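[1] Return atomic coordinates for the entry below.
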Amino acid sequence: MRDSGLDRAIQVAGGQAELARRIGISQPSVSNWNRVPAERVIAVEAVTGISRLELRPDLYSELAVADDVDVDDVDVGRAQEYALLATLLSRAPPDTLLAQLARLRGDATPLELAHTRLAQAASTITPVVVEREYFDLFLGLGRGELLPYASFYLTGFLNERPLSRLRQDLAALGIERAENNFEPEDHAATLCEIMAGLAGGCIPASRDAQRLMFEKHIAPWMGRLFADMENAAGANFYRPVGALGRLFLEIEAEAFTLTN
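    Modelled structure (predicted):
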């Protein structure tokens, strides 16, 4: 039985065949879906305008884990954190997500304190204001204050060697670029989404594959992006997002070092 998010995407697109055509896959593939697969969420969102929060709330608002995979509690938490960062980096949070974030509570650990500061920011900002902030930071008229791409941070230019190396590694993991998704894969949101899928078992891969993805394509630059987000002149809501992301990547780096 299809879930409501997939049903609505098919309806908006004008049928299974049209949805399949728009995202560049065959109609039988869509016919076999019970819900939008994790690796197709961004593409379906792009061609239908339906938020990933509606398409896959399990990935983007609750647990970013596969239903049929035994995932330990630590990896569940990692998947959640990456999915949250992917969502906040891909678009301005709607009012429903702001309300969820405002209810975040935690203990006195550094990561939970970062969650608390994010909750405070979410509780004092409106969707209109945060949408404008997101536009100014990441889009802008011509370009935003920040360019959240690996190629830019590592070479100073877009669509450079870091992107081609990433594409090779994604192909090795069986992750394909959707035909109608024009965002380069080295966007920070896409990389966090991939790590969420790896940690939560939605993308089958070994622990070593997770570590290599992190060390090759995230660790060399994304911490600097989050630090720049913390210090960006136009950041208000996204300042605690940057602090959370930077701290989480530091924890990830230490954990991968210990298990290597």
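[2] only C-alpha atoms for contact and neighbour calcs from this point on.
    OK.
[3] Relative to Leu146, how far out is the nearest residue to Val12 once chain neighbours are set aside?
    Spatial nearest neighbour of Val12, chain neighbours left out: Thr48 (6.2 Å); criterion: CA to CA, 6 or more residues apart in numbering. Distance, Thr48 to Leu146, using CA to CA, to the nearest Å: 27 Å.
[4] what do you get for Tyr134?
    10 Å.
[5] the more surrounded of the two?
    More neighbours surround Tyr134 than the other of Tyr134 and Leu146, with 24 against 18 (other CA atoms under 10 Å).
[6] buried set for stretch 243-260?
    Residues Ala243, Leu244, Gly245, Arg246, Leu247, Phe248, Leu249, Glu252, Ala253, Phe256 are the ones in stretch 243-260 that count as buried (16 or more other CA atoms under 10 Å).
[7] For the fourth one, identify the helix or strand it belongs to.
    Same thing as Arg246. Element membership of Arg246, judged by DSSP states H and E, is helix 238-259.
[8] Contacts for that helix next, please.
    Contact with helix 238-259 is made by 81, 85, 88, 110-111, 114-115, 117-118, 121, 134, 211, 215, 219, 222-232, as judged by CA atoms under 8 Å, 6 or more residues apart in numbering.
[9] Mark which of these are buried, thanks.
    81, 85, 88, 111, 114-115, 117-118, 121, 134, 211, 215, 219, 222-223, 225-230, 232.
[10] can you tell me which of the residues you listed are in helices?
    Of these, the ones assigned to helices by DSSP state H are 81, 85, 88, 111, 114-115, 117-118, 121, 134, 211, 215, 222-223, 225-230.
[11] what's the closest non-adjacent residue to the residue nearest the centre of the chain?
    Geometric centre of the chain, nearest residue: Ala86, 1.9 Å, by CA atoms, centre = their mean. Excluding its sequence neighbours, the residue lying closest to Ala86 (CA to CA, 6+ apart) is Ala189, at 4.2 Å.
[12] for the helix or strand hosting the one you found, packing partners?
    In the assignment (DSSP H and E), Ala189 maps to helix 188-200. If contacts are counted by 3 or more CA pairs under 8 Å, 6 or more residues apart in numbering; DSSP states H and E, helix 188-200 sits against helix 73-90, helix 207-217.
[13] Including distance to Leu198, could those go into JSON lines?
    Below are the helices and strands packed on helix 188-200 laid out as JSON lines (distance: least, CA to CA, whole Å):
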{"stretch": "helix 73-90", "distance to Leu198": "8"}
{"stretch": "helix 207-217", "distance to Leu198": "6"}
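[14] To check against the first, give me the structure of this:
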Amino acid sequence: MPVSDEDQARADFYALIARLMLAPPDDVLLAALAAADPIAADGEDEAGRALEDAWLKLTQAASVVDASAVSEEFANLFISTGTPLLNPYGSFYLTGHMNDFPLAGLRQDLARLRIARARGVGEFEDHLGALCETMRVLITGAPGIARQPLLEQKQLFVTHIQPWYAACVAAIAGAEPANFYRVVAAFAGAFLAVEAHAFRVWEPADATLAA
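    Take a look at the predicted model:
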């Protein structure tokens, strides 16, 4: 079955956050963002309006920044020969330590879904960008990996993203070197808040079976 328009839009937002969190945007991506259409939210949906506003600010910011400046900003925030200023990993936010038991639990869930870190990738699986890429794969599937139902998507999100993403994006937005990434953090937080709300109110078609 084809992916619905709604699910494709969700997957595209997850993919964009993953791309921006794992590497600085190049000129091509910045130009695409600057030319992107606005999104229209339900006027009565507070989370949707916040996402609409955050998306507008991201596209506006992309139109006035230079890729080399954003690359330097990314390095100042996330890359260091010692301890980086920011560590966007679930284990760090949940326990204060890198590569801790939340990562082990995530790896168990990923193994059950037949998903593993690609060979040569340096970031751990509980990096916020890697988790957003994992959500994209759950929504759309990938070569050798089947699309997963909403119940599986909800389980991974609620267990491995929801408990800590807000603290992570707040830390990015509040970091002194953050300029473009302050806007990225606001967009990521707004989108993930929409997802959290949607999963909170969603119930399986057969709630008795799911329970």
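[15] tm score of chain vs chain?
    Scored against TM-score structural alignment, normalised by the length of the second structure, the superposed chains reach a TM-score of 0.86; 192 aligned residues with a CA RMSD of 1.4 Å.
[16] related to what we said a few turns ago, what's near enough to touch the residue nearest to Ala86 of the first structure?
    So Ala189 of the first structure contacts Leu85, Ala86, Thr87, Leu88, Leu89, Ser90 (CA under 8 Å, 6+ apart).
[17] export the residues you listed to CSV and tack on distance to Leu170 of the first structure?
    Shown next, in CSV, are the contacts of Ala189 of the first structure (distance: CA to CA, whole Å):
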residue, distance to Leu170 of the first structure
Leu85, 20
Ala86, 17
Thr87, 20
Leu88, 22
Leu89, 20
Ser90, 19
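[18] now the second structure: which of the residues you listed match?
    Here is what carries over to the second structure from the contacts of Ala189 of the first structure, by both residues aligned by TM-score structural alignment, their matches' CA atoms under 8 Å: Leu85, Ala86, Thr87, Leu88, Leu89, Ser90.
[19] Check whether Tyr82 of the first structure really touches Thr190, as I assumed.
    No: Tyr82 of the first structure is beyond contact range of Thr190, at 10.1 Å (criterion: CA atoms under 8 Å).
[20] More neighbours: those two, which one.
    Using other CA under 10 Å as the criterion, Tyr82 of the first structure and Thr190 rank with Tyr82 on top: 28 against 22.
[21] corresponding residue for that one in the second structure?
    Alignment note (TM-score structural alignment): Tyr82 of the first structure maps to Tyr14 of the second structure.
[22] With Asn159 of the first structure instead?
    Mapped onto the second structure by TM-score structural alignment, Asn159 of the first structure lines up with Asn99.
[23] Ala166 of the second structure - nearest residue in space that isn't next to it in sequence?
    With sequence-adjacent residues excluded and distances taken as CA to CA, 6+ apart, Ala166 of the second structure is closest to Gly189, at 6.3 Å.
[24] That neighbour matches what in the first structure?
    In the first structure, Gly189 of the second structure lands on Arg246 (TM-score structural alignment).
[25] Equivalent analysis for Glu176 of the second structure, please.
    By TM-score structural alignment, Glu176 of the second structure lines up with Ala233.
[26] can you tell me how far Ala186 of the second structure sits from Ala116 of the second structure?
    Where Ala116 of the second structure is concerned, Ala186 of the second structure sits at a distance of 29 Å (CA to CA).
[27] What are the buried residues along stretch 78-95 of the first structure?
    78-90, 92-94.
[28] Tell me which two in the residues you listed are the farthest apart.
    Using CA to CA, those span at most 22.8 Å, a distance reached by Arg78 and Pro94.
[29] Would you map the helices across the stretch 1-150 of the first structure?
    Along the stretch 1-150 of the first structure, counting by DSSP state H, counting those that start in this stretch, helices occupy 4-13, 16-23, 27-31, 41-48, 52-55, 57-60, 73-90, 95-102, 110-123, 127-134, 150-155.
[30] Export the ones you listed to a markdown table and append columns for distance to Ala199 of the first structure.
    Output for those, formatted as a markdown table (distance: least, CA to CA, whole Å):
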| stretch | distance to Ala199 of the first structure |
| --- | --- |
| helix 4-13 | 23 |
| helix 16-23 | 25 |
| helix 27-31 | 25 |
| helix 41-48 | 17 |
| helix 52-55 | 19 |
| helix 57-60 | 12 |
| helix 73-90 | 5 |
| helix 95-102 | 22 |
| helix 110-123 | 18 |
| helix 127-134 | 27 |
| helix 150-155 | 21 |
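[31] okay, now the corresponding residue of the second structure for Gln168 of the first structure: neighbour count?
    Mapped onto the second structure by TM-score structural alignment, Gln168 of the first structure lines up with Gln108. The number of residues packed near Gln108 of the second structure is 14, by other CA under 10 Å.
[32] average offset between the helix or strand hosting Gln108 of the second structure and the first structure?
    Taking DSSP H and E as the definition, one finds Gln108 of the second structure inside helix 101-112. Its matched residues in the first structure lie on average 0.3 Å from helix 101-112 of the second structure after superposition (mean CA distance after the TM-score superposition for the first structure).
[33] Hey, what's the angle from that helix to helix 150-160? Just curious.
    Counting by axes from the mean of the first three to the mean of the last three CA atoms, to 10 degrees, helix 101-112 of the second structure lies at 160 degrees to helix 150-160.
[34] Touching, His217 of the first structure and Tyr153? I think so.
    No: using CA under 8 Å, His217 of the first structure is not in contact with Tyr153, being 11.2 Å away.
[35] what about those two, which has more around it?
    The neighbour comparison of His217 of the first structure against Tyr153 (other CA under 10 Å) goes to His217, with 21 against 18.
[36] Quick one: residues contacting the closest residue to that one other than its chain neighbours.
    Excluding its sequence neighbours, the residue lying closest to His217 of the first structure (CA to CA, 6+ apart) is Leu166, at 6.8 Å. Contacts for Leu166 of the first structure (CA under 8 Å, 6+ apart) come out as Glu185, Asp186, His217.
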